[in-house]
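Trainee: Here is a sequence with its predicted model. Questions after.
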Amino acid sequence: MAHSSSLSDFQGVQNPPQARRFQSNHSRNNRRNPATSIDQQRRELPITERKAAILDTILKNQVVVLRGETGSGKSTQLPQYLVDDLGCLKVACTQPRRVAAKSLAKRVAQEVGSPLGTKVGYQIRHDKKGDDSTQIMFMTDGIFLLECLKEDNLRDYSAIILDEVHERTLNMDTIFGLVKQALKKRTDLKVIVTSATMDSGKFAEYFDNAPSYEIPGRQYDVQVSYLDQDVILRSMTHQVVQKVVGIHWGNDPGDILAFMTGKEEIEDAAEEIQQVLLGSPATGMNYVIIQLHRAVDRNDNDLLFEPPSPQRRKIILATNIAETSITIDGVKYVVDCGYVKQKKYDPRTKTDSLTPVKISKAQANQRKGRAGRTQPGECHRLYRKTTYEGFDEINVPEIMRVQLSQVVLLLKSIGISDVQRFDFMDKPNLDSIREAEAVLAQLEALDQSGNITSIGRRMIEIPLEPQLAKILLTSIDLECSKEVIIILAMINNFSQNLFYRPRKFQKQADAAKKALSQAEGDMLTYYEVFKQWFNNDCDPQWSRRNFVNQQALEEALEVEKNLQYVVRKTHGEIRSCGNDRTKVQQAVLSGFFMNRAKLIQHSKKGNLYRRTNSDLESAYISRKSSLFTCPPQWVIFQDMLTLCNGNQMCNVTAVQPEWLPCLKGDMLTYYEVFKQWFNNDCDPQWSKRNFVNQQALEEALERRTYSM
């Protein structure tokens, strides 16, 4: 929840003229004439004057490492140079985020003067514009990774642009190694590795001492301010709101860009800013609040790219997506909270979670630079200067901090049996690879020798992570794939933010959510919401009455169609279980059985559960869960959040202990471990693969009083 605000919170602002939300239709006068301005804008880009030298370098080399500052034009112009000047027949352009791939494709299509999906297109998970004749295809790194697996020499492409490589996503690090393999097979393939903040030397060395080139951006002076004390994380939203409102009231025209940690924090901040600005006389500059995050609304996306106006200020609340993936003109003021939500695997809980962590110096400098693209600007850092000096220089690569089961399965599927020997730029820890192999073995994707199984190959065909793919395959066997496809479509998007709870209508929102909640847990609650919405003709009014995110449902509908297509194409008919919902629970259990917990204590703080297969002592059901007020004896969950008030289980489903033998108690689990180890000749390698203490088993063998 956002911190409650009043005008007294902002008394430090000198003579604060109040603002009102811009409510009229957006004036056409604010829009540039595309026919007269696009060519001029292209000519003014810093990359233009270096075009000849860049093309010459690309012609003479198979790989070029190109560092181009934000606003230099690298992401939009390089693909066009390759097609129009070098005669490349098809160019793949990777982006780490869906919204960046779509917005860049739209912009480049405008520049080349062709409808989106013809000469220029995009492909992201569950959405594609373009066909085999499309010459410039923007895509997420996840989609391009699948292209690498499909064709190891990438013969469909003349050139590849790996953009925003500084983010070092798990997919991107895997792509690096696969592209290096393709380069050895195809001397005609051109690869451009580019970013605004990457370590050019490291990338050049990795790609066999490739030449590097640098394009400066347009950068004006940016005045940086710090606080005397770091802001406490739990009050971050309120502090950002105070700073944004203070800038809006006390400064000249110019758009404001505030960096925050996530969608929920952004929504809270937007509501709080609106309350403060609307709760005062309507005088001063018009404004519009724009949210920018993974689930960005299409209308907000259009507003974001409208030309800046001196009559109306954009207040943009964004995640780190605005650091490099999207260029926004008109920003004069940046507010930097100093944090980012980062995916991290916790070996104790055996789950990935998004955790707020301090940003790197490279990220802080990128955020600052957003204020100096078109005019001198200001960057307000909500932390001390000494804190900035203590930041890491660059981001920790994702491959060093997340669970690796998906990458291990993908590499095994193309015949790379020893994943540790794969040519990663930074090799992951051997224990991380072994743990991923153990998880895949439990999901029956790998056999005891570590080779991919028929189930593992079926998982590869499904565009979901291994645990979710396993759930879908089980649902086919249990004849409940219709229900499970909908559930997977929902949790693949925004299940944690499916319901919203406006401050003025909390009781009504809670009542609506209670009416939709299902006793079996969150997964079947998501199914029920989707079913009722669909049966009401996908009506936005139904969503509004029930305080449900309409956009999340619309996007889930697209994912559902895609998954239905995949299942029909590869696994046959889609079936429904009707009223037998236990089949759905059992299907969900097949993917998340490792995340099981038993109720041990009722308390005012919440109902305390203990994990049965982890060192973690206890956890609570999230307050957002439909099971929060009616906790069952046994549950499984998808995610675990580590918060200041304890560990919280998210996307929780009720299960029965008889559905899985190892749920019946720890003694049976110990027996099963000992029996399997003994039947594998007490092999230490078996213990390593399964993360079992070999010494403890050997001591138990000495003490045993029974025969296997």
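Mentor: Ah, there it is.
Trainee: switch to C-alpha atoms for all contacts and neighbour counts from now on
Mentor: Noted.
Trainee: roughly how far apart are the residue nearest in space to the middle of the chain and Ala100?
Mentor: By Cα atoms, centre = their mean, the chain has its centre lying nearest to Arg294, at 6.9 Å. For Arg294, the distance to Ala100 equals 10 Å [Cα to Cα, to the nearest Å].
Trainee: adding another structure so you can compare the two:
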Amino acid sequence: MEMAEAHTSAVAEKLNSAPKNAESLPGALPRKMTSRDELLVWMKRKEIDAAIKENPTVLLIAGTGTGKTRAGTQIALEAIGPNGRMAVTENLRKATEESPVTIVADRNGEYPEEKVGDVIGFQNKYNRNPSDPKDMNKLKMLFCPIQSLLNKAEKDHLLSKYDLVFVDEVHKESKSNEILLATLRDIQEKRAHTDHPLKIILTSATMDADKLGDYFKGAVKVEIPGINFDVDVKYHDKEVPINELPKAAAEKVKWTIDKGDEGNILVFFSGIHQIEEAQKTLIEMKLGDDIEIRPFYGSMSKEEQNEITKKIAEGGKRIVFLATNAAQESLTWPIKIVVDTCTHKHQKLDPITGRNYLDEEKAPLDHLTQRKGRVGRNDPKEGQLDKYYPLTTQFDWEGRLQHEKAEIQRTDLSSEVLTLLASGYDPRPDSTKPNAFKYLNKPDQSHLDMAYKRLHKVGATDSSGNLTEKGQFMASLQLNMNNASLVADGIKYGALEEATALAAMLEEYPNAFDKANGLLSNLKGTEQSDLIPLVNLLKNYGKTSESDRDQLVLNLGLRPDMMKDAYDLYTQIILDAGAIPPPLSTTEDLRKMGGGVGLDLAIHDSFADATTTGFKKSSLMVEGVGGAASIKVGKRSIFAKDKTLPSFISTSIRTIKESGVDKKIAELNHALSSEAQGIIYGQEHPRVAESSKPSSEKTPAQAVESEVKLPEEEKKPEETPIELKKPPLPWYKRWWGSIRGFISRLFG
């Protein structure tokens, strides 16, 4: 565990030593933090306290900037008494680590010696404070991601350690949020008639209160509107095509500047590609030396975000922010004008490959309301109201859906089914069993069927859909399904560190290979893999002294914060896995393999739902759970050099639009070594070298299969190359061929 030994709880140390005010928080305006007593939610603490004590569920509908999280959590802690314990879920890792700092600062007047990790702490898949797991039990308030609390529910089905759960930003109908709400409702019902009932607080400025009120019996609403001034809204005279939005947004920015509108401008886009297009157009417009153009998006580093904050504090220049949805919430920057493209990207399920892809669509009204809420906070001067300029018509804006289709109804559910099975639920929406899961938004049965097939292909479930020993282990990791399987199979094949390193990179920085501009070629180890460089990169990072790591990463054109996230995740999994027995029984021969061959086998098994088994020119075949799909090969595909390689792994598939046509791109590729092929396929397989073991001997893979005692129908058949059929000719070519044949016969 060479890399794991270098692990330190850097974030915890930083938080404990940080100044106890909001000036130290990325994205916060560098000014004195608003006093807790000035927050609107804190002013209503008696009303909120009574609602918590008298009702099982409280819907805290509070406007942006009212202190619903900061003040609301402290009111809740007082309401449950000195011996009470509560958990607070956040959607972002940053919020889990930074919120405790702010709350401890508030409490330091009453408890001057209190530090983060004493009474109020955090836990996420990268770090925890306190660092010793045993000390977590002394916390009275724990901030954690949603998945972390779900993992606790897998082990303790009643969450018996907690008296109250506080769910922040509940309007985000993400899959994890929805699974959590349904789980909490079930636990609340089971504990309702005991001497230890569970209290639940749900907060948001734009939640669907009627829907949640019907779902949670006995829920009561507490509404605290924010202080907002009138906003001057001017709609566009016509709808703008999506591909023209970057240019239209840039023109609107120039127009509002030319006509004399004052203040910083925030422009909302659907993604980074639109931001880059608009930025290029604005630079060409030469807006003036007193105007600065600044992109802002969720994947920016903390250093880049802090640089923006610094620029605002310095003043002098007017700033045009070009932002994604990341700027919809939790920003304290002074904004006077919002230009809104009224679009966003969200994930959808590709029914062929069983993978999610990003689709660009019209943003629903709740998103647009959040964006509009970025202005209207400034006391207007004479005739100078804040401005909101949506790039669509009033008819279209007001006719949008109030909320988008829930994520659980439109995306892959493999990880969610895994979580539900581990928690003892039956995930099928029409199940009549007592443990049937009660969804807030009922998912499509075909999506659940696809999830079960994917889980079964990687060995997480048996042929009856029950969780296997491997599946139980996978569920304990807060990872994507394939990456969790990779860690499990790394243990199985004696390549835990290599497999975990790859899983951490795929989870946190899968596009590192692309971003490094070819500089990782010396780390490849083989020309037929885009995955091995990721493992070697993380190994080199771990061997480098902490003081030199940032420079190492910057020299490769990569981001230090994302590499640190990947390394923190790697070390945390290694430390946790060290106390966990292997998830599957296996032979000693396989355990001794380790290194490259063991990693190869782990990759093969963990991506069994996305293995390519055939090729034709620039296309390849992906075994999707819904059938085979032809996809375009990436630039570095091994198929571009060697057409004879027998097995190939595609770790992710994304859909892009090119000239209006959807194309699926394999982003990361890996060819299996001949040694791994010999183990997987056996000597009789036509793709294995003649030096393979005699066919009378059991291969290690066959030995494992026998030991696990898979049902007869689940044993993998001997694999043979797939012959790709030629696609049918287009109609015009078939028509012309018929005419040409007729003319040829007619004139002999």
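Mentor: Arrived safely, thanks for sending. Fair warning: this is a prediction, and the values are worked out from it, not measured in the lab.
Trainee: Need the TM-score from the superposition.
Mentor: For this chain pair, the superposition-based TM-score is 0.78 by TM-score structural alignment, normalised by the length of the first structure; 617 aligned residues with a Cα RMSD of 3.6 Å.
Trainee: and the residue nearest to the centre of the first structure, what helix or strand is that in?
Mentor: Taking DSSP states H and E as the definition, Arg294 of the first structure sits outside all helices and strands.
Trainee: for the one 5 residues further on, same thing?
Mentor: Of the helices and strands defined by DSSP H and E, Asn299 of the first structure is found in helix 298-304.
Trainee: Give me the contacts around that helix.
Mentor: Outside helix 298-304 of the first structure, the residues that touch it by Cα atoms under 8 Å, 6 or more residues apart in numbering are Ile290, Gln291, Leu292, Ile316, Ile328.
Trainee: ok, those vs Leu66 of the first structure, which is closest?
Mentor: Ile328 (21.7 Å; Cα to Cα).
Trainee: In stretch 98-110 of the second structure, which of the residues would be classed as buried?
Mentor: Glu98, Ser99, Pro100, Val101, Thr102, Ile103, Val104, Ala105, Asp106 (16 or more other Cα atoms under 10 Å).
Trainee: And for stretch 85-105 of the first structure?
Mentor: Buried-residue list, stretch 85-105 of the first structure, by 16+ other Cα under 10 Å: 88-105.
Trainee: so of those residues, which ones are in helices?
Mentor: Counting by DSSP state H, these place Arg98, Val99, Ala100, Ala101, Lys102, Ser103, Leu104, Ala105 in helices.
Trainee: can you put those residues in JSON lines and add distance to Gly250 of the first structure?
Mentor: Shown next, in JSON lines, are those (distance: Cα to Cα, whole Å):
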{"residue": "Arg98", "distance to Gly250 of the first structure": "36"}
{"residue": "Val99", "distance to Gly250 of the first structure": "33"}
{"residue": "Ala100", "distance to Gly250 of the first structure": "33"}
{"residue": "Ala101", "distance to Gly250 of the first structure": "36"}
{"residue": "Lys102", "distance to Gly250 of the first structure": "36"}
{"residue": "Ser103", "distance to Gly250 of the first structure": "33"}
{"residue": "Leu104", "distance to Gly250 of the first structure": "34"}
{"residue": "Ala105", "distance to Gly250 of the first structure": "38"}
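Trainee: between the residues you listed, which is closest to Glu393 of the first structure?
Mentor: Using Cα to Cα, those come closest to Glu393 of the first structure at Ala100, 24.6 Å.
Trainee: hang on, the earlier thing: for the residue nearest to the centre of the first structure, which residues are in contact?
Mentor: Per Cα under 8 Å, 6+ apart, neighbours of Arg294 of the first structure: Arg97, Arg98, Val99, Lys263, Ile321.
Trainee: Redo these as TSV? Include distance to Asp423 of the first structure.
Mentor: Output for the contacts of Arg294 of the first structure, formatted as TSV (distance: Cα to Cα, whole Å):
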residue	distance to Asp423 of the first structure
Arg97	24
Arg98	27
Val99	30
Lys263	35
Ile321	28
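Trainee: quick revisit: tell me which entries of the contacts of helix 298-304 of the first structure lie within strands.
Mentor: Filtering these for membership in strands, criterion DSSP state E, returns Ile290, Gln291, Leu292, Ile316.
Trainee: gap between Gly678 of the second structure and Pro246 of the second structure?
Mentor: 53 Å.
Trainee: of these two, who's got more company?
Mentor: Pro246 (26 against 22; other Cα atoms under 10 Å).
Trainee: Could you confirm that one falls within a strand?
Mentor: No: Pro246 of the second structure: not assigned to a strand; according to DSSP: H, G, I helix; E, B strand; the rest coil it is helix.
Trainee: Can you get me a residue count around Arg568 of the first structure?
Mentor: Using other Cα under 10 Å, Arg568 of the first structure is surrounded by 11 other residues.
Trainee: before we move on, what about Lys632 of the second structure?
Mentor: 16.
Trainee: nearest residue to the aligned residue in the first structure for it other than its sequence neighbours?
Mentor: Superposed on the first structure with TM-score structural alignment, Lys632 of the second structure falls opposite Tyr620. Among residues not flanking Tyr620 of the first structure along the chain, Gln648 sits closest, at 4.8 Å (Cα to Cα, 6 or more residues apart in numbering).
Trainee: Could you tell me whether that neighbour really is in a strand?
Mentor: Yes: counting by three-state DSSP, Gln648 of the first structure is found in a strand.
Trainee: circling back to that earlier point, got the buried residues for the helix holding Asn299 of the first structure?
Mentor: Asn301, Leu303, Leu304.
Trainee: and what of stretch 49-60 of the second structure?
Mentor: By 16+ other Cα under 10 Å, the buried positions in stretch 49-60 of the second structure come out as Asp49, Ala51, Ile52, Pro56, Thr57, Val58, Leu59, Leu60.
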